[in-house]
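Enquirer: below is the structure, and that's it, no one-letter string:
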């Protein structure tokens, strides 16, 4: 009879508790959405909001150029973007969750002004940001709206498979 030996078991990594490494571009998008959200809620001037965001500890890990393009571009063209988004909504845009509204506006700017970024990447990033900050099923709503919006803004870009 063999003596009893304790076995060493390898424990699989807990996927739910893994810290996901965010890219600098993802952080920039998250911070831009937070800045747009602040502007929607507080009606504070854009330079003051940008200054506050830059003072956050996460900002050091972000792409400042992308943040500036997203935030200030969204602020400058928000009224135009609302006009593009409004027909795609099943409700008034003022009834939108402020986070979803901020994500849609920011993604609309990226779709309109940054053709170098493929639209599936923009939609995926918007979904991930919505999952981080939004409600339970907000990402599904954002996905549906941005899919339709991308087809309007970038009709010549190849479709996803």
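Expert: Cool, the structure landed. Since we're looking at a predicted model, the values are computed, not measured.
Enquirer: hey, let's count contacts and neighbours off CA atoms from now on
Expert: OK.
Enquirer: got the contact list for the residue lying closest to residue 145 once chain neighbours are set aside?
Expert: Among residues not flanking residue 145 along the chain, residue 88 sits closest, at 6.3 Å (C-alpha to C-alpha, 6 or more residues apart in numbering). Going by C-alpha atoms under 8 Å, 6 or more residues apart in numbering, residue 88 touches 145, 148, 149.
Enquirer: burial of residue 137, as a residue count?
Expert: 10 (other C-alpha atoms under 10 Å).
Enquirer: against residue 155, how distant is it?
Expert: From residue 137 across to residue 155, the span is 27 Å (C-alpha to C-alpha, to the nearest Å).
Enquirer: quick check: buried residues in the longest helix along the chain?
Expert: Counting residues, the longest helix in the chain under DSSP state H turns out to be helix 64-85. For helix 64-85, a neighbour-count test (16 or more other C-alpha atoms under 10 Å) marks 64, 66-75, 78, 81, 84-85 as buried.
Enquirer: the structure to be compared is supplied as follows:
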């Protein structure tokens, strides 16, 4: 992998990290997304972040949260309201990427979500996130999973 590709992947990874934090904040506070984004951009060094991807993830996951929750419900073992906030933010982001970014291999989506859950979530939340998103990929990425 070239240095340019590594930089692109790193910038997207950072975008996901900031997006999951913003999604979590929105879930907890219901603050307007534009305020969350503006504050995040002001308070953090964002020069190595894929800003357009960050903006897309934050705004689209929040905007589509009800639809994403409906996608997640069949593969959850509990109610959405019973999920930990970090798990929910991570699952919504992963569901969005599985649904809307077919160019990203489903294994990459899962790996990124697992890393987010390890970094921000509880001790074993990454296992739960992995299981849920893997089941969701059976539906959203059936052909890719079978290949």
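Expert: Cool, the structure landed. Keep in mind it's a predicted model, so treat the numbers as computed, not measured.
Enquirer: just give the TM-score of the two.
Expert: After superposition, the two chains reach a TM-score (TM-score structural alignment, normalised by the length of the second structure) of 0.90; 140 aligned residues with a C-alpha RMSD of 1.6 Å.
Enquirer: can you pick the most crowded of the contacts of residue 88 of the first structure?
Expert: residue 149 (23 neighbours).
Enquirer: which of the three states applies to that one?
Expert: When classified by DSSP: H, G, I helix; E, B strand; the rest coil, residue 149 of the first structure comes out as helix.
Enquirer: to which residue of the second structure is it aligned?
Expert: By TM-score structural alignment, residue 149 of the first structure lines up with residue 136 in the second structure.
Enquirer: ok, that match to residue 114 of the second structure distance?
Expert: 14 Å.
Enquirer: matching residues in the first structure for stretch 85-101 of the second structure?
Expert: Under TM-score structural alignment, the match for stretch 85-101 of the second structure in the first structure covers residues 98-114.
Enquirer: before we move on, what about stretch 29-43 of the second structure?
Expert: With TM-score structural alignment as the criterion, stretch 29-43 of the second structure aligns to 42-56.
Enquirer: could you list the buried residues of that stretch?
Expert: 46, 49, 50, 53, 54.
Enquirer: and which of these is nearest residue 104 of the first structure?
Expert: Distance ranking of the buried residues of stretch 42-56 of the first structure against residue 104 of the first structure, using C-alpha to C-alpha, places residue 46 first at 18.0 Å.
Enquirer: would you map the helices across the second structure?
Expert: Going by DSSP H, the second structure shows helices at 3-29, 33-43, 51-63, 65-72, 85-100, 106-120, 125-140, 142-146.
Enquirer: of all those helices, which one comes closest to residue 79 of the second structure?
Expert: Between these, helix 65-72 lies closest to residue 79 of the second structure; by C-alpha to C-alpha that is 10.0 Å.
Enquirer: so the closest one matches what in the first structure?
Expert: Taking TM-score structural alignment, helix 65-72 of the second structure hits residues 78-85 over in the first structure.
Enquirer: once aligned to the second structure, how far is the matching stretch on average?
Expert: The superposed stretch 78-85 of the first structure is, by mean C-alpha distance after the TM-score superposition for the first structure, a mean 0.5 Å from where its aligned residues fall in the second structure.
Enquirer: report the distance from that stretch to the chain centre.
Expert: 17 Å (C-alpha atoms, centre = their mean, to the nearest Å).
Enquirer: save the helices of the second structure as TSV, and put in distance to residue 79 of the second structure too.
Expert: Converted to TSV, those look like this (distance: least, C-alpha to C-alpha, whole Å):
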stretch	distance to residue 79 of the second structure
helix 3-29	15
helix 33-43	25
helix 51-63	19
helix 65-72	10
helix 85-100	11
helix 106-120	19
helix 125-140	13
helix 142-146	24
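Enquirer: give the equivalent position in the first structure for residue 19 of the second structure.
Expert: So, by TM-score structural alignment, residue 19 of the second structure is matched to residue 32.
Enquirer: excluding chain neighbours, what is closest to that match?
Expert: residue 71 (5.1 Å).
Enquirer: hang on, the earlier thing: closest one of the buried residues of helix 64-85 of the first structure to residue 58 of the first structure?
Expert: For those, the nearest to residue 58 of the first structure is residue 64 (11.2 Å; C-alpha to C-alpha).
Enquirer: quick check: the closest one touching residue 28?
Expert: Yes. Residue 64 of the first structure sits in contact with residue 28 when judged by C-alpha atoms under 8 Å, with a separation of 7.0 Å.
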